[in-house]
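1. Only the shape, not the letters, is given here:
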C-alpha cells in the first residue's frame, strides 16, 4: 500500500514537472497572455482536469513558475558569492539583498504579474515574502542597532522592499523603462539601508 502511494506521488511530481517545462516553453514562445489552462493542457497532451489538479487556476501555474525561479534566487542568497551570499558585512548584504530581489522580480515581472492576477496588492502581504522577512531579520540581528525593535523594523523594511515592487509589477508601464525604474528602486533601497543601519 505504501509503495503504491509513493508511486502515485512520484507520478504526480513527474506530471507537474512536465507541465512546468511545457509552461516555460510556452512563455518563451508566446508570452504570458497566451498561457492558459486550456492551452497548457492541449500542448502537454494531458487533460484540462490534470492541469487543474496540479495548479488549481491559471494564476496557480504562474505562482508555481515563480516559486521554481525563486529557488534559484534563494540558492544565491544562501550560498552564492558575496555580497548577496555569505561573507560580506551584514549591512552590505542587506543592501545587496534588496537590490537583487528587485532585479529578480523585475526580470520575472511577466510571471510575477500573472501570479498576482486577481489579488489586490496589500502592503507586505500579497507577494510571497517569507524569504525576505526571514533574511532581513537575520541580517538586522547581526548589525548593532542598539535598542531597536528588530521584529518591527523587519516588517517595515520588508514592506519598504515589497510595496514599490508591487506597484511597478502591477502596471505594464514598467516594460518601457525597466532598467531605469529598477535602478531608481535599488538606489532608494540602498539609501534606506544606510540611513536605518547607520552606526
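-> Noted; the coordinates are in hand. Keep in mind that what you see is a predicted model, and the values were worked out from it rather than measured. Numbers count the residues shown, from 1 in each chain.

2. CA only for contacts and neighbour counts going forward, please
-> Fine.

3. Show me what the helix or strand hosting residue 41 is packed against.
-> Using DSSP states H and E, residue 41 sits in helix 37-44. Packing partners of helix 37-44 (3 or more Cα pairs under 8 Å, 6 or more residues apart in numbering; DSSP states H and E): helix 2-30, helix 48-55.

4. this is the other structure I want to compare:
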C-alpha cells in the first residue's frame, strides 16, 4: 500500500502539479482510504515530499577515502533528489508547513533529517579515523554546512547548480567542518563534552 500511495502521488504531481494535488485524489486513484494516507503522512506536503524526494533509499556513504570526496559524493547524490521540478515545488511548501505545524516539524526531524545526519556522522567518524579532522563535529552542523547551502542555492537563491558549483560547495563544507573540528579539538580548542 505504501508503494501505491507514493507512486500515485508522483503520477498526480506530474499530471496536475503540486498546488492542485489533493489527498482525496491520491486516495481515490490508489484505491485506499484517506485515513490510510493520514496514518502514514501528516499532510499533503509530507506525502508529496516522501514520494518525490525520499522514495528511494538515502545514498550510501561514498567511502572515497577523503572528507572532501565523501562530501562531494553526498552533494551530488542529494542534488539529483533536490533539483527536480517536483522537489523545487515541494521543498518551499514543506518548509512553510513545518513553520506552523510543530508535529510535522518533530516528525521531519525524527525521520528525514535524522537519517541524513546519520550519514554525516559516518562521514565525520571516518574523517576522524583518517586523522583528517582533529575530532568529531556535530552532525547537525555538518548537515547545515553542506546540504543547507545546497538547499539555499536551489530553493531560495534559485541558482543554476552544476558539478562545478557542487565541487565548490564540497570544498567550502570541507573547510568549514575542518575549522569546526579544529576549534573544538585542536590546540587551544575546547573539547566537546561527552
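-> On my side now, so go ahead. In this text the structure is predicted, and so the values were computed from the model without any measurement.

5. Would you give the TM-score for this superposition?
-> With the length set by TM-score structural alignment, normalised by the length of the second structure, the two chains reach a TM-score of 0.64; 164 aligned residues with a Cα RMSD of 3.3 Å.

6. coming back round to it: to residue 171 of the first structure, which of the helices and strands packed on helix 37-44 of the first structure lies closest?
-> The closest of those to residue 171 of the first structure is helix 2-30. By Cα to Cα, the value is 18.8 Å.

7. Which strands or helices does the closest one pack on?
-> Secondary-structure packing of helix 2-30 of the first structure (3+ Cα pairs under 8 Å, 6+ apart): helix 37-44, helix 58-79.

8. how about those in a markdown table, adding mean neighbour count?
-> Below are those laid out as a markdown table (neighbours: other Cα atoms under 10 Å):
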| stretch | mean neighbour count |
| --- | --- |
| helix 37-44 | 17 |
| helix 58-79 | 17 |
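
9. what's the closest of these to residue 16 of the first structure?
-> helix 58-79 (9.6 Å).

10. If you compare the directions of the closest one and helix 37-44, what angle comes out?
-> 70 degrees (axes from the mean of the first three to the mean of the last three Cα atoms, to 10 degrees).

11. From residue 59 of the first structure, how far off is the spatially most central residue of the first structure?
-> Closest to where the C-alpha atoms of the first structure average out (Cα atoms, centre = their mean) is residue 70, at 5.2 Å. Going from residue 70 of the first structure to residue 59 of the first structure by Cα to Cα, to the nearest Å gives 16 Å.

12. and what of residue 112 of the first structure?
-> 10 Å.

13. can you redo the helices and strands packed on helix 2-30 of the first structure as CSV with distance to residue 51 of the first structure?
-> Shown next, in CSV, are these (distance: least, Cα to Cα, whole Å):
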stretch, distance to residue 51 of the first structure
helix 37-44, 6
helix 58-79, 9
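
14. Residue 185 of the first structure is nearest to which of those helices?
-> Here helix 58-79 is closest among those (Cα to Cα), at 18.6 Å.

15. Next secondary structure after that closest one?
-> Next along the chain after helix 58-79 of the first structure, with elements defined by DSSP H and E, is helix 90-107.

16. what's the angle between the helix or strand that that next one is followed by and helix 90-107?
-> Downstream of helix 90-107 of the first structure, the first helix or strand assigned by DSSP H and E is helix 109-116. Relative orientation of helix 109-116 of the first structure versus helix 90-107 (the same axes, to 10 degrees): 90 degrees.

17. now helix 109-116 of the first structure, how far from the centre of its chain.
-> 9 Å (Cα atoms, centre = their mean, to the nearest Å).

18. how far apart are the helix or strand just after it and its match in the second structure?
-> For helix 109-116 of the first structure, the following helix or strand on the C-terminal side (DSSP H and E) is helix 130-141. After superposition onto the second structure, helix 130-141 of the first structure sits on average 2.8 Å from its aligned residues (mean Cα distance after the TM-score superposition for the first structure).

19. Quick one: distance of helix 130-141 of the first structure to the chain centre.
-> With Cα atoms, centre = their mean as the basis, helix 130-141 of the first structure stands 15 Å off its chain's centre.

20. so what does that helix touch, helix or strand wise?
-> Helices and strands touching helix 130-141 of the first structure, by 3+ Cα pairs under 8 Å, 6+ apart, are helix 90-107, helix 150-169.
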